[in-house]
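Participant: fold the following.
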Amino acid sequence: MDLEYERVLKLIFPDGVADKDNLRGNPEVYNYLNTLGTYKVDQLKKEQARLSDEARSILEKTQDLAISNYKTFIATAENSRSIFQEFQKAEEQVETLIEKLPTFSGKCDKFIKDSGELNEDRRFNSITLQKNAQLLEILELPQLMERCIREARYEEALELASYVQKLGHHQGHIPVVHNIVRAVEALWHTMLVQLVAQLVRTDLQLPKCLQLVGYLRRMQAFGDNELKLKFLQARNAWLTRCLKAISAVDAQQHLTKTIETTRINLFNIITQYRALFPEEDDSSKAVALNPLQDVTCNGDRLFQSWLHNKIDDFLKTLELDLERGVSSLETVLGQCMYFGLSFSRVGADFRGLMAPIFVRAIRNKFEKSIDQVNQNFQLELEKFTLINKVTLHTRKQLDPASITSSEQESYSPPETLLDFYPLAILCNGYLNALNDLRLCAPLALATDVTHCLQESLQLVAELVLVFYRQEQQAFSNNERETFVKLCSCFAYDLVPYIQRCIQAIFPPQSLTVQLGISLLQLEQQQIIYLQHSIILQPLKHLLPTKVDVLLQPASVPEPNTEETSQTAVVASS
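Facilitator: This is a model prediction of the structure:
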């Protein structure tokens, strides 16, 4: 069908159809060709003229229409030009819009993203608002733990620390949770320091001590041996601070308070240690005072070393205060013996370590007293004169064998000493020193005391001899006789009297029991016997006749029963 149309068009338009006429594919052309096919020959011959007339008619009508409506056409043309210009502007703006569309699209995407984040934040804020109470509980955990520590509610603080630790283990990647965990860890260390400080600064009873160490165990900050060491260090600091707070002005008061403070606090610490670490009870029942003793447990070794050091510190303090001088040695000795005896319940009886210290202190005190007596005698002898000296008291007998037993048993000083002031001062000095010793006289000092008095009496004899050599040329017969009486009083009254006093303080029976020897052996070895011959050797040529008999060491009878019982009790103490 199309081929026929093409053939017809070639017949109608032998030169070909122009593309600008747009006749190909036009439905009206096809309808006209269909109508043209129905014409007869006459009609076909007239069709060209008809078409020309119709075209001419149309042209005329068009011209008439244009002439009659020229204004409209002009307006239409202007409008068309204006519309064209507007279309150009619109095209330019569209091109500009197309250029800006990528940037706008990017900003839109950014806006969509930001709006999405805002929506997400809004959603989180809504959830946060709904969970506000629960979040506040978590955020206030550090403040709550700080308050618990400040109010000493350590049980709740430990529970909070455990909860935060679990929270950090599961949610530690969240910054807020991480900060809370760090804050609670810092407070945990603060609580640890506070617990240790309570062991250092306060006087703890056993229940409180058990509670604090229980908290430290639950915190797991120290191992077993480290906890033992920390406990001993803390309580040692407390004990040291208590001892330093004692006034050291008065040696007697300082030593008495030191004994009481050390005994109470040290016993409490030992009791607390054994209650806190019961696994050490079996191995530490007998506390060794020797730090080199082999032990199997480090904790036991630590405790024994600490206890040994504390006892050693006390012994040093005891020795220093005794050297400074105390007014009542017997009181201090009784307290110290009770101190050492009380520690026998924990296997730390250290009375044997204190005995040498007291013996040494008593000996030093006695020697100082005798030195002072010697100095006083020398000063009095320098001022002594025999001019117009009248003796009011005379010796009944020169022979000691004729002296009655009652006179020998008497512990009163001889009355003849009143005639010679230096000898009276010397006797009073000896008696004061011996009376101080009598209150606390260890049997171990028997030899030292005897030796000290022996040397003192020898010195007195030498000083008397010096006095004689200086004054003999000016002696009158009366003065020479008085000087002989002075020598006799010293040799036959004072020296035997001092011998009796020594045996009153150190009864021979007690020494024989302690030494396991007889009275005869005790006398032969001269343990508590003065050597009269050596003492009187410088004055031998000045003494009355029968001096050979007098120089023999006469055995001294036993003292009175009542007086002996009193001195024996003091000596045994």
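Participant: all contacts plus neighbour counts: C-alpha atoms, from now on.
Facilitator: Fine.
Participant: and the gap between Leu423 and Asn435?
Facilitator: Going from Leu423 to Asn435 by CA to CA, to the nearest Å gives 18 Å.
Participant: the more surrounded of the two?
Facilitator: When neighbours are counted by other CA atoms under 10 Å, Leu423 and Asn435 differ, and Leu423 comes out ahead with 22 against 14.
Participant: find the nearest non-adjacent residue to that one, please.
Facilitator: With sequence-adjacent residues excluded and distances taken as CA to CA, 6 or more residues apart in numbering, Leu423 is closest to Leu417, at 5.9 Å.
Participant: I have a second one here; can you model it like the first so I can compare?
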Amino acid sequence: MPEHALPTTQATTSRLADVSPLTDVIASSSKVPVEQLLKPNSQEYLSNLTTYGLQDLLVEPTTLQTQSHHLTSSLTSLTHTSYPTFLSLHRTTNALTASLTSLSSSLEALLNSSLPALEDCAAGWKERTETVLRDRSKARVVLEQHEKIRDLLEIPLLIDTCVRNGYFTEALSLVSHAKALATNASLSNQPPPLLLSSVLSEIHHSIMQMLLSLLTTLYEPNRKLPALYKAVSFLRKMDVFGSSSPFAPAPPHLKASDSDKFSEFLGDNVSSEEQIALAFLVGRESCLKSILEPCKGDVSRMTQHGELDEREKEDLARCLKKYIDLWREGVYDVITQYTTIFLEKTSPAALAYQSSTAKSNGVVTPSESSTAKQEWLRLHALITTYASRALTAHLLPILSPSLSLLSISLLPSLLTQLTYCSTAFARVGLDFRGLLSTLFSRAVAEVIRQDMRKTRDKFVSRFQIPTSPTGRNINGVVKPKWERPSRWLVSTTTDLPPVPVTPATPASTSTFLSQGPPHIPPQILASYPPLAEFTNALLSVLNGLRLLAPTNILPTLSRVLDNEVLAKSGEALFAYIKAYRSDSRLATGTNVDDDGDEQERQEGIVMAFGQIYFAVLVPFMRRALVEGVYGVKLDATFEDGGPTLPTVVMDWEDYYLENDEEDESDSEGSEEE
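Facilitator: Next comes the predicted model:
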């Protein structure tokens, strides 16, 4: 028994570690679901059940039934006593379940759709509000810098107002302030703000207006030195013509091959001062043209018609005097203004003084002094070139064609005016008196030549061979109509003129040249009205030449007198005499034949007229020009005048000698008969 008791004791105190077999047994023998048996409470009860003994196990159903009845009654009584609470709890439980279900679905919707959408909206909100925030930040900065921005925006308006009212100093100060702002902005290694760029653009436009206003001042004719000096000073301050300025490009008319020559001539670069000087000269040149243009038009209009009468010549001389005065005043003003503005401060003396002062202070190097001196030389070369151009482009082209159209009496006053003008310009280095000598010499020579030609043409026209016939046919020959020589070749107060008995040989001419003064014509010329008129006309021309007689044109005038006047007049006269004497019968106005004595008398008058012309008038006129006007001793030969006049004189001498021999033979034949 003891052996059997030991296991019993051990069995009563033992607990199954695994109650799964028991669970399976109970599940198979009862209708209790397996899930109910697998609950923790059921497993714990089954585990405790294995510790019971047999007696306890047998009593256990009754105990369980009693506890079941007790619980049932307790529940029944509880139900009867607390049913409202259970109903309320049921309702509350149902409501809580529905609420929990709704909460669960809402939480699920929140987690699955609302929260991702919210997250997406939050991410997009930053992107959408970034621009607005940036604009609001800019607006906040603008509000904080409102005063500075307003001042900046007012700068272009203030500059424009200053430019319009002539306050150029204030305008340049505002420009410097704007440039300083732009410089500060550029130091941050960032592009300048759009507002600053716009302001700088407007300032540039205003500065361009200021530049145009200053340049316009240089083109205004009535501007004097103070206004021009002020304009140039502001152009210097603006530095718009500097090497770094966009307003100073390379000369556009130069080709690529010529740019090297241009740089070699002017150096590495044209300085700002030289460009301002060029702008000054161009502007004043335009003013000078506008002043001279009306008077120049009047002169050109009168000179285009060629030959002028005396009144037109006086009008032309008056216009030339006015033109010379305007040119003198305009050019002299330009030269003096340029010298005052550009050359006085940079003159060699001023540069030497500044250089010595700067060297003593250790400021200026020798290279800088040399550069300043070269710039002064260039500026001086500019005004020298302009002065020469003003002379050759405005004065000489007007005088050259005009002086030769005037009468000789109008030229001395013009020469005196131009001489005083040249003397005044000599103070500024423009002495053109040497040009006046050549200019007026040519003009005087041309005027004397024209006057002599007119006198010659008038004289030659009186000795035209008549071509109209008398209407009578004598021996089959139609005779021309000749006017009696005694009616117009000799004076009516004398019966017959004193006819020389010897021809005008060189010896006799030399003898005549030494007799009488060269400015008083021989009395014998008064017996021949055509010769007297011709002599007086030539002497009138020479008397006008006395007022202005350049010595260098004496050979020219001598050739004109000999070849173009005396020679051609002699040729016409010689041809007339030969044609007259070649006609065997004279045709009078009444068409009645003259007898032999009358014919011989008329031929003698013609021959005497020719002899007086060649033997008296020709030598006297040559003496009147050379000795009477210039006071130079005249040789009896004709070497200075060329071969034309000597040939005509020799032909006349030969003809006269032949005629004299024929007359002598005729007289001897008549005496023998």
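Participant: do you have the helices of the stretch 251-400 of structure 2 handy? List them.
Facilitator: With DSSP state H, counting those that start in this stretch, the ranges of helices along the stretch 251-400 of structure 2 come out as 256-266, 272-303, 310-338, 348-361, 366-390, 396-403.
Participant: with adjacent residues omitted, what lies nearest to Gln171 of structure 1?
Facilitator: For Gln171 of structure 1, the spatially nearest residue (CA to CA, 6+ apart) is Val177, at 6.6 Å.
Participant: test my guess that the residue nearest to Leu423 of structure 1 contacts Ala424.
Facilitator: Yes - counting by CA atoms under 8 Å, a contact exists between Leu417 of structure 1 and Ala424, whose distance comes to 5.1 Å.
Participant: so the two - more neighbours on which side?
Facilitator: For Leu417 of structure 1 versus Ala424, the count of surrounding residues by other CA under 10 Å is larger for Leu417: 22 against 19.
Participant: any figure for the gap between the residue most central in space within structure 1 and Arg241 of structure 1?
Facilitator: The residue lying closest to the centre of structure 1 (CA atoms, centre = their mean) is Ala234, at 4.3 Å. Going from Ala234 of structure 1 to Arg241 of structure 1 by CA to CA gives 11 Å.
Participant: kindly report the same for Ala446 of structure 1.
Facilitator: Between Ala446 of structure 1 and Arg241 of structure 1 the distance, using CA to CA, works out to 40 Å.
Participant: who's in contact with the equivalent of Asp300 of structure 1 over in structure 2?
Facilitator: Following TM-score structural alignment, the counterpart assigned to Asp300 of structure 1 within structure 2 is His380. With contacts defined as CA atoms under 8 Å, 6 or more residues apart in numbering, His380 of structure 2 is in contact with Leu343.
Participant: and Ala424 of structure 1, by the same measure?
Facilitator: Shown in contact with Ala424 of structure 1 (CA under 8 Å, 6+ apart): Leu417, Leu418.
Participant: quick one on the thing from earlier: structure 2: which residue goes with the residue nearest to the centre of structure 1?
Facilitator: Structural alignment (TM-score structural alignment) places Ala234 of structure 1 against Gly283 in structure 2.
Participant: that match contacts Leu214, correct?
Facilitator: No - under the criterion of CA under 8 Å, Gly283 of structure 2 makes no contact with Leu214, lying 10.7 Å away.
Participant: the helices in the stretch 101-250 of structure 2, which residues?
Facilitator: Counting by DSSP H, counting those that start in this stretch, the helices of the stretch 101-250 of structure 2 are 115-144, 146-165, 168-186, 194-218, 225-238.
Participant: just put those helices in TSV and tack on distance to Arg581 of structure 2 and mean neighbour count.
Facilitator: As requested, the helices of the stretch 101-250 of structure 2 are arranged in TSV below (distance: least, CA to CA, whole Å; neighbours: other CA atoms under 10 Å):
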stretch	distance to Arg581 of structure 2	mean neighbour count
helix 115-144	119	12
helix 146-165	92	16
helix 168-186	93	16
helix 194-218	78	17
helix 225-238	79	16
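Participant: tabulate those helices in a markdown table, adding columns for distance to Ile324 of structure 2.
Facilitator: Converted to a markdown table, the helices of the stretch 101-250 of structure 2 look like this (distance: least, CA to CA, whole Å):
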| stretch | distance to Ile324 of structure 2 |
| --- | --- |
| helix 115-144 | 67 |
| helix 146-165 | 38 |
| helix 168-186 | 37 |
| helix 194-218 | 23 |
| helix 225-238 | 22 |
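Participant: which one of the ones you listed lies nearest to Tyr420 of structure 2?
Facilitator: For the helices of the stretch 101-250 of structure 2, the distance to Tyr420 of structure 2 is smallest for helix 225-238, at 23.8 Å, taking CA to CA.
Participant: helices or strands up against the closest one?
Facilitator: Helix 225-238 of structure 2 is packed against helix 168-186, helix 194-218, helix 272-303, with contacts defined by 3 or more CA pairs under 8 Å, 6 or more residues apart in numbering; DSSP states H and E.
Participant: residues in structure 1 matched by that helix, start to end?
Facilitator: Across structure 1, the stretch matching helix 225-238 of structure 2 (TM-score structural alignment) is residues 206-219.
Participant: I'm done for today, thanks for sticking with me.
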